[in-house]
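Student: Sequence and computational prediction follow.
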Amino acid sequence: MRPHFYYFSFVIASLLLFPGFGTALSAKKPVKLNIAPQYNYGKMAQALPEKNSQSEVKRLNAEAIKLLGANRSEQALQTLQKALLLTTDTGQRWWEAVTLNNIGRVYQKQGQYSQALKSYEQALLINRELGDRVQLGKTYSNIGYLFDIQNRPDLAVFFYKHCLINREISRLVPAALEVDPDAYSITVAQTYRTLAERLLRAQRQISQAQRAMDLLKVEELQQYLLNVPGNQRTAKGIEISPEETPTKEKLDQTLDNAVVLGKELTKLRQISPERRSPQQKQRIAQLVTNQQQLLDRFNDFINSPQVRSQVEQINRTARRQNLDLESLNEIRDNLARLPQKAVLVYPLVLPDSLELVLVTADSPPIHRSVAVKRENLNQTISAFRQALQTPSQNAKKPGRQLYDWLIKPIENDLKQAGTQTIIYAPDEQLRYVPLAALYDGTQWLVQRYSINHITAASLTNFNTQPESKLRVLAAAFTKGNYEVRVGNRKFAFSGLPFAAQEVQSLATIIPGTKKILDDAFSLAATVPQLDDYTVVHFATHAAFVTGRPENSFILFGNGDRINLRDVANWSLPRVELVVLSACETGLGGKLGSGEEILGFGYQMQKTGARAAIASLWAVDDGGTETLMTAFYTLLNSSKLPKSEALRQAQIALITGKSPTSKQQNGSNNISLAVDGSLNHPYYWAPFILIGNGL
């Protein structure tokens, strides 16, 4: 018996596009967020006794999800119907929407797609009435996924876009993203990834796919760090195509009527059944009938020849369209302003392919697809890392394979663009390997291009010019032994013998460098000084560990340590560059999806620092001292951007020759003693620059 289940079946799939929630946002007006705080579950739970109806609703939903996971869908449905009765009887609208989403998931798993859609639509309307864009976006994702599994990529893309649009507006108030009930078929990050895939494959909308790929990285940061704020660039979301506009207008018209009916029905339902007058009971029945008629008309509409022809039109015109022009032109303008010819490269790792998107300053975005399974890609990444970290191994073979997958498909495009710098936004386990160490059969990639990593284009300012005068604080952990516990694991760290020499060399190159060693290199004494300098150099251990941000840390010379989450509390608006010269990833041999590396780049960026250099594995500190000497010599005596100075220093170790830099007034030969035995990428490749490379 389901007395309340269809009360909101009018919820019109027309909610597909209700006013203001599906439109592309204008950059000229600040985006405002409307979140109804009274529906924040965390606050409600504190205000109510533990054994109340809300706790019971939450328990029933959790029990149903377990039953669904055990393939006991009928029992799951019965459990959810109990929860739904409780929510409708007590007016718990937020939990009613959660329960309806879970009911939709049960019907979806049973293959009852029309019933699943009705349930999702009911949840959608409640989210709309509550002004809860976060849950609204996730419900859109559920509907998108429902159409995806029915092989309707057109409607899947449409709904996935609405998930992204609402999510990015919500990101302006990141605390709103914390409430996260388990009521959704896929995660938001999976939604963004799938949307990018569908835009590339089904609709060939490359610029929109690049936008989804960029915002995917912002969402990954949110999942890892929490409370990651958006900005006016992220809040623009993604555009609705012109071919989708007629559908939107039709649905908006239906929605206007549905919202009015829904509000009246909600008001009548607040009256207990025994106190309703005959007229009120009749009106409720009439409203439910009207709502069902709206829903039926909508379902007929989305399957009509008119909508089908619009989908065909999208596929026909996709090659000629360039949607999200505003976001794309902003990126192009940033690339055009860089002193070296730069391009932006996004890889997207999918289960059965690697999708590459290349953005240049002068041409439409370029898409190349590479047939490689994620499993094979990750195996090659693991083999490459092992070879890179072992000087006795040949890293060229796995480096060549990754080159063939990542660079060769866009090799001609890079040449045509006159590329000098690759701005790289790696995905998943690609974050664990340096692009600079890919091998083309003749030379390493760094010998052809500067490499500049970024978190996301929408979070990065490419063109902030550095101060001309370097002021350096150099700190080192040179002696002593400390033990660090990460979860149930212990790691022992000893002082770095060459660190003192590394700091002294830096002070010789850049007079006035402030040196801090060992016990003086403490958290309390060091951090307050950082923003007095343009370069902060730490020759000490740091580790990027999979899992929570609290697992990753920087070790100070006196044994203090700071975790990755707390680094964001530093204030470094005058710092151009933070260098960690002895850090590592994959501690304990475990590789995740690289969120800890993405998170490090973002946390440093959040401090106000323009860029950071870090290493991807523990490096021989003698080789590090040589590389850093070359890097700072170039940075101090030439007009090279940071990314190019790092490149020239790496080439010096590869060739064993002193680097040559070119100043504005002519050439300048920099004389350095470079050890030719440091040419293996173990010594020079781990260092990546993240952020503004100027």
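Tutor: That came through, no problem.
Student: C-alpha only now, for contacts and for neighbours.
Tutor: OK.
Student: Go ahead and confirm residue 562 touches residue 551.
Tutor: No: Residue 562 lies out of contact with residue 551 (CA atoms under 8 Å); the separation is 9.9 Å.
Student: next, the one to line up against it:
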Amino acid sequence: MFIILMDRLEKALDYYNQALPITREVGDRRMEATTLTSLGVVYAGMGKLEEASKYLNQALPIDREMSYLLGEASTLNNLGAVYAGMGKLEEASKYLNQALPILQELDYRSGEANTLGNLAQFEQRQDNLTQALKYIEQAIDITEETRSEIISPDIKTSYFSSVYNLYQLYIDILMELHEKDPNKGYDAQAFAVSERSRARTLIELLTEANADIEQGIDPKLKEEEQSLRFQINAAEKQKLELFIKPDPDKMDRFTVVQEKLDTLNAQYQDLKNRIRATSPRYAALQFPQPLNLAEVQNQVLDTDTTLLQFALGEERSYVWVVTKDTMKTYLLPQSADIEAKVTAFSQWLGENPDERDSQQGQTAGQELSEMLFSQFATELTKKRLVIVSDGALHNIPFAALPFSKNSTLINNYEIVHLPSSSSLAIIREQNKQRQPAPKALAIFADAVYRNDDQRLKDSPSETTTNNPPNLNILALNQAIENVGNTRSGSPLSLKRLKHSQTEAQTIQTYLKDAETVSFFDFDANLENAQETDLSPYQIIHFASHGILDTERPELSGIVLSLYNEQGELINGYLRLNEIFNLNLTSELVVLSACETGLGKDMKGEGLIGLTRGFMYAGSPRVLVSLWQINDEGTSEFMRRFYRLMLEENLTPVQALKAAQLEMQQTEKWSDPYYWAAFTLQGEWNQ
């Protein structure tokens, strides 16, 4: 268990090898020891344990010579991990047990947790599982204590990701104990650890969302927040202008504006953390603990539902199959094997049906399905599956997985996805405390994206439109290709979604005399999304383009109109940060845009993306998509989904299944490319 400082180990190795002679030339012994230890860590990360031990053994006497206790403890800890990996168990034990008291003396809690984790892994390899359990529980206690002292959600998420391997080790040890003694309930404990290891920041954000933490804060903080939001909006508009207007220095200016935006966004997050730190309501919050097995069975599951909770690990993976009154655990292959099958299947699904090999997709899907379900397929007798994914599994549509002869999973079950069981329990508790929204639907559709749109007076001809020289830059640092009529893309590749207004108008006919509000054309803009009181509406529907940024998820969002009626460029990006500021009491948010179900996959937290933003804003369920689908196909699906939900009174999850089956049975739309991308996240009860 090594702390790898950089993902690109070869580059790290090069830098450290350049640094080492410099530290020796200037006579900086402490820095020399630190560099030697870093070289050892990098070599360990590359699997070159002999080389790692060579550098670490050079660092140790220098640490001791300089009385550098923290450096000595770090070197000892890494030496212990290296020797354990080499099978030299006596040396491993010696060094780890020397490191631990130094770290405790220094009160260096994160280092102590890491060493305890290494000791737990060492004892596990020697089959001393009881002692391994003792060490890992101590390590987890420290990580939980450390995490509780952090205010910033972003830092909490990053910290939790850095210690996620401890939770994986904890699960492994418990499951090995379960294999030795199946009657002691170790598998149930492992399930509880799995629940503790996922979506913790989301759980706390959901709790925070219901507390109105800005009440009672210094008014100057609110003023600063409004000012920053105004500045961010202005900078976004500047960036859009660079996309559109000819400018020989465009690239340089773009970099300046992007750096300004990055600074403003960082200031905004810092301000939100200062609000948390000074808010009386935030100080009074009692964050809920993740649920254990019995609580999940009592508070989350019903008699019609089976929960499949996955945990992917480097050496082995697990799935817990849980009903209202039963629980079984199954061993799955290592994460790399599962990820390979997921990649093959998901890539095939996202390709144009007219240009791909259908047999290849069937084979990939069958292999993945066999890997995930073969051990317990006959036990899935309930009508609904609730899936808590992990790692690469977030990216696949379970609905399209082959399950039995000539059928997919959606032919047999309703399918719902959750970030964690505990998050749904909080959502349900909050829903009990609010009145139902009195109005039916608020809908945004058919926005104006280009200056050659026919709806603009005196619009320039197609030939005068400036095409972007570099989509990677112009798509907000994300390589989004010109995707034509799909509901995703870069600012200048965004074409009119002609079917989206028809889609919206059809949906409104299903509601008959119910009260709705619609924003079409120029009115489908950011100002209306932010300034309109959306809280009275049961359903919020966005039929638009989407932008996905998996590196900086706060830049992901929904693209609304980029021009006003005068032909002036306006900011149309409803970013994730702004979604958090919406005030909703809706029963359902529908994101009829591409890739809205994706995000940045953070270990221990799951996907950081639009779904959590709308859940924070107040919606218990969100319908999203996993890949780019053409405008007509999306519109076709949405018309069916709403008809089934509004005219036939099906619940959203029932309507989702029925709409997918209808399309599956229609020749034009039968390929899973058209229907399988849509998934429901959150509550399944009406």
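Tutor: Nice, I can see it. None of the values given here were measured: they were computed from a predicted structure.
Student: wait, residue 684 of structure 2 sits on residue 652?
Tutor: Yes: contact criterion CA under 8 Å: residue 684 of structure 2 and residue 652 qualify, at 7.2 Å.
Student: With neighbour numbers in mind, choose between the two.
Tutor: residue 652 (24 against 20; other CA atoms under 10 Å).
Student: residue in structure 1 matching the more buried one?
Tutor: For residue 652 of structure 2, the aligned position in structure 1 is occupied by residue 642, per TM-score structural alignment.
Student: Run through the residues that contact that match.
Tutor: Contacts for residue 642 of structure 1 (CA atoms under 8 Å, 6 or more residues apart in numbering) come out as 635, 693, 694.
Student: Please repeat the previous calculation with a cut-off of 6 Å.
Tutor: 693, 694 (CA atoms under 6 Å, 6 or more residues apart in numbering).
Student: One more: residue 539 of structure 1?
Tutor: 476, 499, 581.
Student: Tell me how far the aligned residue in structure 2 for it lies from residue 493 of structure 2.
Tutor: Alignment note (TM-score structural alignment): residue 539 of structure 1 maps to residue 543 of structure 2. The gap separating residue 543 of structure 2 from residue 493 of structure 2 is 17 Å, by CA to CA, to the nearest Å.
Student: Same question for residue 229 of structure 2.
Tutor: Note on residue 229 of structure 2: its distance to residue 493 of structure 2, by CA to CA, is 27 Å.
Student: Neighbour count for those two, which is higher?
Tutor: A direct count of neighbours by other CA under 10 Å for residue 229 of structure 2 and residue 493 places residue 493 higher, at 22 against 16.
Student: The helix or strand harbouring residue 297 of structure 1 maps to which residues in structure 2?
Tutor: Using DSSP states H and E, residue 297 of structure 1 maps to helix 278-302. Following TM-score structural alignment, helix 278-302 of structure 1 has no partner segment in structure 2.
Student: just the angle between the helix or strand following that helix and helix 278-302, please?
Tutor: Heading C-terminal from helix 278-302 of structure 1, the first helix or strand you meet, by DSSP H and E, is helix 305-317. For helix 305-317 of structure 1 against helix 278-302, the angle by axes from the mean of the first three to the mean of the last three CA atoms, to 10 degrees is 40 degrees.
Student: Identify each buried residue in helix 305-317 of structure 1, please.
Tutor: 307, 310, 311, 314, 315 (16 or more other CA atoms under 10 Å).
Student: tell me which of those is nearest to residue 156 of structure 1?
Tutor: residue 311 (11.6 Å; CA to CA).
Student: And the closest one? What does it align with in structure 2?
Tutor: Under TM-score structural alignment, residue 311 of structure 1 pairs with no residue in structure 2.
Student: Let me see the contact set for residue 311 of structure 1.
Tutor: Counted by CA under 6 Å, 6+ apart, residue 311 of structure 1 has zero contacts.
Student: what's the answer for residue 579 of structure 1, then?
Tutor: Going by CA under 6 Å, 6+ apart, residue 579 of structure 1 touches 537, 612, 613.
Student: Highest neighbour count among the residues you listed?
Tutor: residue 612 (28 neighbours).
Student: Now which residue in structure 2 aligns to residue 206 of structure 1?
Tutor: So residue 206 of structure 1 corresponds to residue 187, using TM-score structural alignment.
Student: neighbours around its match, how many?
Tutor: 26.
Student: Can you point out the helix or strand that includes the residue minimising distance to the centre of structure 1?
Tutor: For structure 1, the residue nearest the mean C-alpha position is residue 217 (1.6 Å; CA atoms, centre = their mean). Using DSSP H and E, residue 217 of structure 1 sits in helix 206-225.
Student: can you check residue 22 of structure 2 too?
Tutor: Using DSSP H and E, residue 22 of structure 2 falls within helix 9-26.
Student: Next secondary structure after that helix?
Tutor: Counting by DSSP H and E, the element after helix 9-26 of structure 2 in chain order, helix or strand, is helix 29-45.
Student: list the helices and strands that next one packs on?
Tutor: helix 49-65 (3 or more CA pairs under 6 Å, 6 or more residues apart in numbering; DSSP states H and E).
Student: Could you pull out the buried residues of the helix it packs on?
Tutor: 49, 51-60, 62-63.
Student: ok, those residues vs residue 676 of structure 2, which is closest?
Tutor: For those, the nearest to residue 676 of structure 2 is residue 49 (45.2 Å; CA to CA).
Student: Tell me the spacing between that closest one and residue 84 of structure 2.
Tutor: From residue 49 of structure 2 across to residue 84 of structure 2, the span is 10 Å (CA to CA).
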